[in-house]
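[1] Got a predicted model here, sequence first, then my questions.
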Amino acid sequence: MIPVSWTVMIPVKPPLVGKSRLGPATPERAALAAAIALDTIGAVARARGVGRVMVVTADASFAQRLPGGVEVVAEPRPAGIDAALSRAAARAGDATPRAALPADLAALQPEELAAALEDAVAWSRAVVPDAEGRGTTLLTAGAGVPWRSAYGPESFSRHVTLGCHALTIAEGSGLRCDLDTPAQLVAARGGLDARTLLAS
């Protein structure tokens, strides 16, 4: 099989306003939001099959903290996940397979993402639900397939309606464990990466 090189797009809110459900707007919460995002991006960058990582953010100071090789797509201001992904997808073009992930998967293991992307190759569009089965953690479009996304409430069912095939991913996978609440952070603690553990 010819290796597939994926472009992975990750929208990141400015840490000062991101992860609002984790607690009050404090420097500590901002540091935690940044740590979660950086751990997520690091795991993506190490995943087999990922050839390009694009981070969409309006926060120039956060962009300066990204690891080498990660491409920054600057937003003039935060405009929502769909707008951020459209901006990145326009730069990536349709010639490559593209995937989108939220920046709050700090328990993600590179091999989990690699396996999901290998499965996604068989489908023009694919989607992975979050642990509750209502949101979306991974969204893909194959080479030559126009990018479409519909984030927001019940985004998993929205993406299925758009023609995405639901990939079968184990419930305990870090790919399904987005960190929106303190309870989710505690539940995922055993699999969290170093920065998030230190900041939480």
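    The structure has been received and is ready for your questions. All of these numbers come straight from a predicted model, not from anything done at the bench.

[2] from here on, contacts and neighbour counts on C-alpha atoms
    Will do.

[3] who touches the most centrally placed residue in the chain in this structure?
    Using Cα atoms, centre = their mean, the residue of the chain that lies closest to the mean C-alpha position is L101, 1.9 Å off. L101 makes contact with V8, M9, I10, P11, T137, L138, L139, according to Cα atoms under 8 Å, 6 or more residues apart in numbering.

[4] Buried residues, stretch 55-69. List them.
    Across stretch 55-69, burial judged by 16 or more other Cα atoms under 10 Å covers V55, V56, T57, A58, D59, F62, A63, L66.

[5] Below is structure B, check it against A:
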Amino acid sequence: MIPVKGSTGKSRLAHPDRAELASAIALDTIEAVCGARHVAEVVVVTSDGQLAVRTVSEVGGGRRPEVRVVPDPGAGLNPAITAGLTAARPDRPRAALLGDLPALTAADLDAALDLAAAHERAFVPDAEGTGTTLITASAGAPIEPAFGAASAARHAASGFASLPIPAASTLRRDVDTADQLSVAAHLGLGPRTSALL
């Protein structure tokens, strides 16, 4: 499950076409998720109609995994994640991933999902160690997102196990600022984001 603001996101990134950059980052993230062998279905939550169309046409394309778009209820990040999780099948393991990981590789996501399989609920902290980029839950396990400032501590306090993902992993490199985008670029950006930069 991936929440995406789309063209209204990434207000702290200085770029001549910030809206297109935000969409490129999201689409590159979604495409990387689709390449992971442990992913059977992708649910994208967004209120951006253009991004929804591009998600289905550029990334979905009728191949496995199935890609679905559900509307963002418009009440913030955690309600958007909850909407996506509600749309997913509860009898399968579920995960929620931020939509701003332009350097993400399918291999890094698969490595985390392998580790997560040993826990009822788990999370991956961001590169700074204070935020969260991924939460997971086993089939049938309750999952309540607590993304936002200091979310790593909140997820840990509510019983999510912190996964030992290396600091250099692309899964820990979410992008909100130009400096974070520069660091992610050294890891290798997805094709849409790279083309814009």
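    Everything's here; your move. Bear in mind that the values here come from a model prediction, so they are computed numbers and not experimental data.

[6] For L198 of structure 1, see how far away the residue nearest to the centre of structure 1 is.
    23 Å (Cα to Cα, to the nearest Å).

[7] do R46 of structure 1 as well
    21 Å.

[8] which of these two has more neighbours?
    In this view R46 of structure 1 and L198 are compared by other Cα atoms under 10 Å, and R46 has more residues nearby, 15 against 10.

[9] Tell me the residue in structure 2 aligned with that one.
    Counting by TM-score structural alignment, R46 of structure 1 corresponds to G35 in structure 2.

[10] now swap in H165 of structure 1 and tell me
    By TM-score structural alignment, H165 of structure 1 lines up with A161.

[11] same thing with P146 of structure 1?
    Here P146 of structure 1 is matched to P142 in structure 2, going by TM-score structural alignment.

[12] hang on, that match in a helix?
    No - P142 of structure 2 sits outside any helix when classified using DSSP: H, G, I helix; E, B strand; the rest coil, being coil.

[13] What is the neighbour count of it?
    Residues lying near P142 of structure 2 (other Cα under 10 Å) number 10.

[14] chain center to the lengthiest helix in structure 1: distance?
    In structure 1, assigned by DSSP state H, the helix with the most residues is helix 27-45. Its chain's C-alpha centre and that of helix 27-45 of structure 1 lie 11 Å apart, by Cα atoms, centre = their mean, to the nearest Å.

[15] Contacts for that helix next, please.
    Helix 27-45 of structure 1 has contacts (Cα under 8 Å, 6+ apart) with 8, 10, 12, 15-19, 22-23, 50, 52-53, 62, 66-67, 70, 103-110, 113, 193-196, 199-200.

[16] how much space between D94 of structure 1 and A88 of structure 1?
    Counting by Cα to Cα, the gap from D94 of structure 1 to A88 of structure 1 is 11 Å.

[17] nope, V72 of structure 1 is what I was after
    Counting by Cα to Cα - V72 of structure 1 and A88 of structure 1 are separated by 9 Å.

[18] now do D59 of structure 1
    From D59 of structure 1 to A88 of structure 1 the distance is 15 Å (Cα to Cα).

[19] Ok, R189 of structure 1 next?
    31 Å.

[20] neighbour count winner among those two?
    The residue with more neighbours, out of R189 of structure 1 and A88, is A88; 27 against 15, by other Cα under 10 Å.

[21] Tell me which residue of structure 2 matches up with the more buried one.
    Using TM-score structural alignment, A88 of structure 1 pairs with G84 in structure 2.

[22] Quick one: the strands in structure 1, in order.
    Using DSSP state E, the strands of structure 1 run over residues 6-12, 50-57, 71-74, 98-100, 125-129, 136-141, 165-166.

[23] Where in structure 2 does the fifth one fall?
    Using TM-score structural alignment, strand 125-129 of structure 1 corresponds to residues 121-125 of structure 2.

[24] What lies in contact with the matching stretch?
    Contacts of stretch 121-125 of structure 2 with the rest of the structure, by Cα under 8 Å, 6+ apart, involve 112, 116, 131-138, 141, 143, 152, 155, 159-165, 171-172.

[25] Find residues that contact each of V72 and A88 of structure 1.
    M54, V56.

[26] on that earlier part again, any idea how many residues pack against the nearest residue to the match of R46 of structure 1 once chain neighbours are set aside?
    On the basis of Cα to Cα, 6 or more residues apart in numbering, the spatially nearest residue to G35 of structure 2 that is not a chain neighbour turns out to be A106, at 5.3 Å. Counted with other Cα under 10 Å, the neighbours of A106 of structure 2 add up to 20.
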